[in-house]
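A.B. asks: only the shape, not the letters, is given here:
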């Protein structure tokens, strides 16, 4: 077999990107100037506070000419409009605005680019970048996430312009492409940062020594000034542009403190302030990168190239260029580059990157494999079923990144608190500087110094970091363990859940029938199973299939038979050795007037246990019975036990089965209570009942059939997300593996996260208030103020990083 290697042409790629960009702009212009051409367009509606608002919008739009249809879904906040070719899009927007609402076009093409930003040490840095870029006319929209270190910008100017503007604030922005993960940027930034800190630190130490050696004071002052310039250049530059953007961030406060200290002659204090600040922010950046890398590591799981089978040759090419239905070859020990279906070979696959399962899963022809998983043993050929952007691992990365960018309720509250707290303390610092000396309560130098210390304390850096770092760490850890948490709000909800309701079929149980009992009366068990196989082999009924699979696994052969016949609603029949044999329910044999007294009680008992009974016999005798039942998952009992250990008060089973079956399954699974004979709407009522009892309720289902109950519950949890796109899209939390073993871990992780968030918040507040109290007696020095802020931030980050190692 010949092996050749090809690589994508960069010039072609660049050309393609340029064409795409231009085409996007043309499409945008066409879209903005277009009319509705008998097509359905979607909008997002902002400002609806009740379903009657949706009705108001529908009626308002229906009054416009040339509107064929207008529908508003209050739950999803979406507006769908269908009109003819004389209706302007602007008229739709104007009409909705007149009604008091705002809309945005969901199908409008936007030229967004994503950048990696290095150097942000707290949430205020992200806000400063947003405010600065928002003032540039060529920038239409900008969103900066401190948690992920990413910036999304919709802009019309060049990438270099954006990078340059961000650098003015003291940060390094790098455009993210498929081949660029910004790792080299991070390494170079780290190296230069530490070397400058070391240099300024040596200058301060040298100046301090010289100041006690009798050398003229001007020499140590020069050394201190050099240290201030080296360590303070970045924060002062960032502060300048932050002030222009009307933003009060840590750079503004620290720069004011350092410059003020120098102006009142406290050169050593000023130099120490900027040095400690630079060291603290560098350490914070380094620590934050560990949390951000928890997701970047996922990105590196799938190989960038794949071996394609092309006739008798193997051709290597980038995964971006692999097409649907192409056959890729994966050797033992290699990672699988794309999702697909095995068409040749057998192997064991380590699916831990996707599902968190530690034990490899056996795979054969027809089975699905996922990008990023590891081929443990045999060589396999896989037909590609999903392109690189649509693979399961790509969706996980996308959803986790989105989740990390969403603010949890606690984080949103802290941000709002900080936005009010910082300017108040800033004004208070100015009053401390001015008021006391004016009224002769001390010297100007004394109160200016205290005011500068208050400026440093004013930045709530540790407080603002306390929540997002914890949430990013927890979500990243969960993703590595096969649990997809869709946002910080859901992580917080999981931490307060007190009751969990499970759908029975397919969740607590396997969801497919299996043979559970065999009772032979007039024949041997082997003979009975052989007859059963013969009768059921031609049936397509799920119960018949389960019996056939069971018997074949025992390597029992069927008999020669003729005249197969399906008896609707009762069973099947076939002729074996000239005699007619039957397999079916009680009704089938009752109609043949066969005595069933000796087996009726046994059959009824099996029915009460939730089992389906198949009777095997002839028109003259009953040979035996085979019962089939949905079996409990092997992980269910362990999962239920684990949930009780982590403090879940109520573990509940919801099922449409009869009372007897529900009672038996509930005993076997050891749930606390059950609700039986439920229709889908009854499951909603059961959830509401638990909520009325004072519980925060999570619902665990498959994400599709249990949609109403999942929507009603406080937290929706879906199973088997690796094989179900719908589950990944609809649930709040997705267990990627098709079992429950990760559920207790998820609850424990959530509760640990809440505990760490509280620890961080209280620690930050106590340190801050302690520093504020020490200012007024004059006990708090400037360098102590810096330590109280940057030191507390570092401790908060390190405390949050513990979640990355949680098993």
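C.D. replies: Structure received. Since the structure is predicted, the reported quantities are computational estimates derived from the model, not experimental observations. Numbers count the residues shown, from 1 in each chain.

A.B. asks: only C-alpha atoms from now on, for both contacts and neighbour counts.
C.D. replies: Will do.

A.B. asks: in space, what's closest to residue 344 - neighbours in sequence excluded?
C.D. replies: residue 381 (5.1 Å; CA to CA, 6 or more residues apart in numbering).

A.B. asks: need the contact list for that neighbour.
C.D. replies: 327-330, 342-345 (CA atoms under 8 Å, 6 or more residues apart in numbering).

A.B. asks: which one of those residues has the most neighbours?
C.D. replies: With neighbours taken as other CA atoms under 10 Å, the top of these is residue 328, carrying 25 neighbours.

A.B. asks: and the helix or strand containing it, how far from the chain's centre?
C.D. replies: Secondary structure assigned from DSSP states H and E places residue 328 in strand 327-330. Put simply, strand 327-330 sits 30 Å off its chain's centre (CA atoms, centre = their mean, to the nearest Å).

A.B. asks: cool, and stretch 327-342?
C.D. replies: With CA atoms, centre = their mean, you get 25 Å for stretch 327-342.

A.B. asks: what is the end-to-end distance of it?
C.D. replies: 9 Å (CA to CA, to the nearest Å).

A.B. asks: likewise for stretch 607-624?
C.D. replies: 16 Å.

A.B. asks: go on, stretch 799-807?
C.D. replies: Start-to-end, stretch 799-807 (CA to CA) is 16 Å.

A.B. asks: which outside residues touch that stretch?
C.D. replies: Here stretch 799-807 has contacts from 287, 290-291, 294, 466, 469-470, 473-474, 476-477, 745, 749, 752-753, 756-757, 760, using CA under 8 Å, 6+ apart.

A.B. asks: just the buried residues of it, please?
C.D. replies: Residues of stretch 799-807 classed as buried by neighbour count (16 or more other CA atoms under 10 Å): 799-801, 803-804.

A.B. asks: comparison target below:
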């Protein structure tokens, strides 16, 4: 069997998520071809793009045949299945979202739909059965106004942001209505005023009874106006939602002549609705504020003249001017000027980063691997200097654009708790209706009037309505995702948000995660009679001839340590593969390499005391190199990929958060792994692991711990991340693969963001639990009290609406979450 790889972007240009259903369909079809044993998604190292890896029999198939087959199947699937991300202007809470989901699922050809209370809808459909425009027209007929947020390939770019005119929304209060956007709140306040006046007039003895009665009728009109609209929407789709239950209870109270109680119910319910929408809008705007980070225009420089252009007009290679205290318009590399740039909107870093022009000889093809000091992100804020930057990504492919798109999609992903509450409501609401019908006929069993039984049934109807339950989880997830994004952490939906908070074990990649990812000069040990400076000058002179990463580290850090920067010139470099190098300096031969080099070079073995120093340094994780001039040993130099400055304090903070096991998975030898682990206080270190070994290690940890997160750079660690409960990518800003493969992306290259993410998840999970207890607890208490006649409609509706507002505002506390000082 042999292997070959094909970029997914070639097969599916419109799909960036390698978990998309079309990828699964493609794999299923291709694995059915003779000669193909296995097909799976993996990532292509530094090229960053997700790829399909094919295991095939070369005696049956050639690579070009596989490419043609894959492209053919990919083209057919792309043509067959359309993908849309829509925003519905009048889907403002989870109840509306559920109705919209049901509406869309009823359309023939719609294969997948997920809607959120924030108005975003993720949609997949069969293009042979569904015409996109007709689908939008059907939504118009159902009363939904939508806006396309993403479109399939070949759709005119200018139309991407064009609003699809689908008629006036059913919820007029969301788009003008009687009093503009505040119609619902104003109607509720009018309702309250009429209720107060009418109730007060009932105590005026000489006043005709029809006067307060007329005011109560006014309360019914203003209080029920928007409730009727939403109830009608639900009933027309075959659903009996909370709005319908409230209307039934209010009408029942009126039938019984209890107009005051019916008016109070409608007033409190309409006020609760209005305040619920207001609170959810606050969380929604926190996410929508991300879209305002990127400027709408840029100053493009051509022929020494600047012109203001829309950012959509920018092309790769364009030069743009970034004036002081303005936002950067594109992901770009600095080609002129110096300045400090505030990257906190993208990476969460609190301290501005100094930016300088990139060296002309430096490669600039891969944005992820360009040095931080030479690149800027769209949406970051320039300091006091003026920069000229070269665009390296178009507007729709910038880091901030991708983050905004993924946050929108994350809102459509339901958490495990929300899935549970949705299933619970599906059975609970019919049960409540059945219970109410039975209670209406209680007078046949017990000695009371029909009026009493009917009134009790209406009170139970109010008490049992699961309004708070419906809103409890979505409001917390939305607030948690919004707060995380503001702090430089991208959480892709409710499931990773909940899962992260329940973890007690974390697995870390070493290189670039716990360590800096690049070697540093750590030890300089000359023999007696040789100064440290002389040893460094010789080492720097010799290593300056090499382009090996270790050589570059020695040259860079060695020059920084030398007081006399005059470095002699070496020549005649000769590499000794795997062992070291040889060069000529001042007419003498210099050998520099590891211990095995000098053990086989000749009979001039290094002194025992020097050998013992080498072994002691290597026990600490250092890579050591001995230096010899002719036959004389001069000393040794050690380099090491050093732990991040914040690694130890971060792991201490994680331990205080309750993380019991922190394991390092690395390809380095066990000795190096244990040295690093000891320095940063890891609980375990597993060395000598290949990428497939890391996957097995994650599976083993999952069996032992139940749930485990894998933290890495999102490129080489993608397979291990995919097998973990939660995959967390470090330094995701600028990295396509890190954004696509991870469940959670730490945008800044800062390990210290991890305690914030876990703390926020713990708080979110705690608030979700609180909200469930509140919502279910109120129902559990009120229903028996109303059945026994202890509580009437008035107190029941107060408790009902109070619990709804309580869970929403409790969830909004997440927007103000701050990580407490753990030290």
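C.D. replies: Nice, thanks for sending it over. Note that this is a predicted model, so its numbers are computed, not measured.

A.B. asks: could I get the TM-score for this pair?
C.D. replies: Here the TM-score for the pair of chains, by TM-score structural alignment, normalised by the length of structure 1, is 0.83; 733 aligned residues with a CA RMSD of 3.5 Å.

A.B. asks: so when I look at residue 463 of structure 1, I'm seeing a helix, right?
C.D. replies: Yes. Under DSSP: H, G, I helix; E, B strand; the rest coil, residue 463 of structure 1 sits within a helix.

A.B. asks: which position in structure 2 aligns with it?
C.D. replies: The alignment partner of residue 463 of structure 1 in structure 2, by TM-score structural alignment, is residue 469.

A.B. asks: what about that match, distance to residue 619 of structure 2?
C.D. replies: From residue 469 of structure 2 to residue 619 of structure 2 the distance is 57 Å (CA to CA).

A.B. asks: which one of these two has more residues nearby?
C.D. replies: residue 469 (24 against 16).

A.B. asks: ok, and the closest non-adjacent residue to residue 459 of structure 2?
C.D. replies: residue 793 (4.6 Å).

A.B. asks: now which residue in structure 1 aligns to the one you found?
C.D. replies: So, by TM-score structural alignment, residue 793 of structure 2 is matched to residue 782.

A.B. asks: and for that match, the neighbour number?
C.D. replies: Using other CA under 10 Å as the criterion, the residues surrounding residue 782 of structure 1 number 28.

A.B. asks: now it: how far from residue 478 of structure 1?
C.D. replies: Applying CA to CA to residue 782 of structure 1 and residue 478 of structure 1 gives a distance of 41 Å.

A.B. asks: mind checking what residue 431 of structure 2 lines up with in structure 1?
C.D. replies: Residue 431 of structure 2 maps onto residue 424 in structure 1, by TM-score structural alignment.

A.B. asks: and its match, how many neighbours?
C.D. replies: 12.

A.B. asks: isn't residue 582 of structure 1 up against residue 614?
C.D. replies: No. The criterion here is CA atoms under 8 Å, and residue 582 of structure 1 misses it with residue 614 at 9.8 Å.

A.B. asks: any idea which element residue 643 of structure 1 lies in?
C.D. replies: helix 636-645.

A.B. asks: pull the residues that contact that helix.
C.D. replies: 508-509, 651, 668-671, 739-744, 747.

A.B. asks: in helices only, show me these.
C.D. replies: Per DSSP state H, helices hold the following members of those: 668-669, 743-744, 747.

A.B. asks: quick check: ChimeraX command selecting the buried ones in these.
C.D. replies: In ChimeraX, a selection of the buried entries from these looks like this (16+ other CA under 10 Å):
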select :669,743,744,747
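
A.B. asks: which of the ones in helices among the contacts of helix 636-645 of structure 1 sits closest to residue 275 of structure 1?
C.D. replies: Residue 275 of structure 1 has its nearest neighbour among those in residue 747, at 42.0 Å by CA to CA.

A.B. asks: how about the helices of the stretch 1-150 of structure 1, start to end?
C.D. replies: 10-33, 51-62, 89-98, 123-134 (DSSP state H, counting those that start in this stretch).

A.B. asks: residue with max distance from the center of structure 1?
C.D. replies: Note on structure 1: the largest C-alpha distance from the chain mean falls to residue 578, namely 63.5 Å (CA atoms, centre = their mean).

A.B. asks: structure 2: which residue goes with that one?
C.D. replies: Counting by TM-score structural alignment, residue 578 of structure 1 corresponds to residue 587 in structure 2.

A.B. asks: and residue 40 of structure 1, what does it touch?
C.D. replies: Residue 40 of structure 1 neighbours (CA under 8 Å, 6+ apart): 80-83.

A.B. asks: again but with residue 691 of structure 2, I slipped
C.D. replies: Counting by CA under 8 Å, 6+ apart, the residues that residue 691 of structure 2 touches are 716-717, 719-720.

A.B. asks: what of residue 590 of structure 1?
C.D. replies: If you count contacts by CA under 8 Å, 6+ apart, then residue 590 of structure 1 has residue 596 around it.

A.B. asks: which elements pack onto the helix or strand just after the strand holding residue 328 of structure 1?
C.D. replies: The helix or strand immediately downstream of strand 327-330 of structure 1 is strand 340-344, counting by DSSP H and E. When contacts are defined as 3 or more CA pairs under 8 Å, 6 or more residues apart in numbering; DSSP states H and E, strand 340-344 of structure 1 packs onto strand 368-369, strand 380-384.

A.B. asks: which residues of structure 2 does the first one align to?
C.D. replies: Looking back up the chat, that one is strand 368-369 of structure 1. Strand 368-369 of structure 1 covers residues 375-376 of structure 2 once aligned (TM-score structural alignment).

A.B. asks: and if you look at the last one?
C.D. replies: Residues 387-391 of structure 2 are the counterpart of strand 380-384 of structure 1, counting by TM-score structural alignment.

A.B. asks: superposed on structure 1, where does the matching stretch end up, distance-wise?
C.D. replies: By mean CA distance after the TM-score superposition for structure 1, the fitted stretch 387-391 of structure 2 averages 1.0 Å away from its aligned residues in structure 1.

A.B. asks: quick one: residue 676 of structure 1 and residue 652 touch, right?
C.D. replies: No. With contact defined as CA under 8 Å, residue 676 of structure 1 does not reach residue 652; the gap is 10.8 Å.
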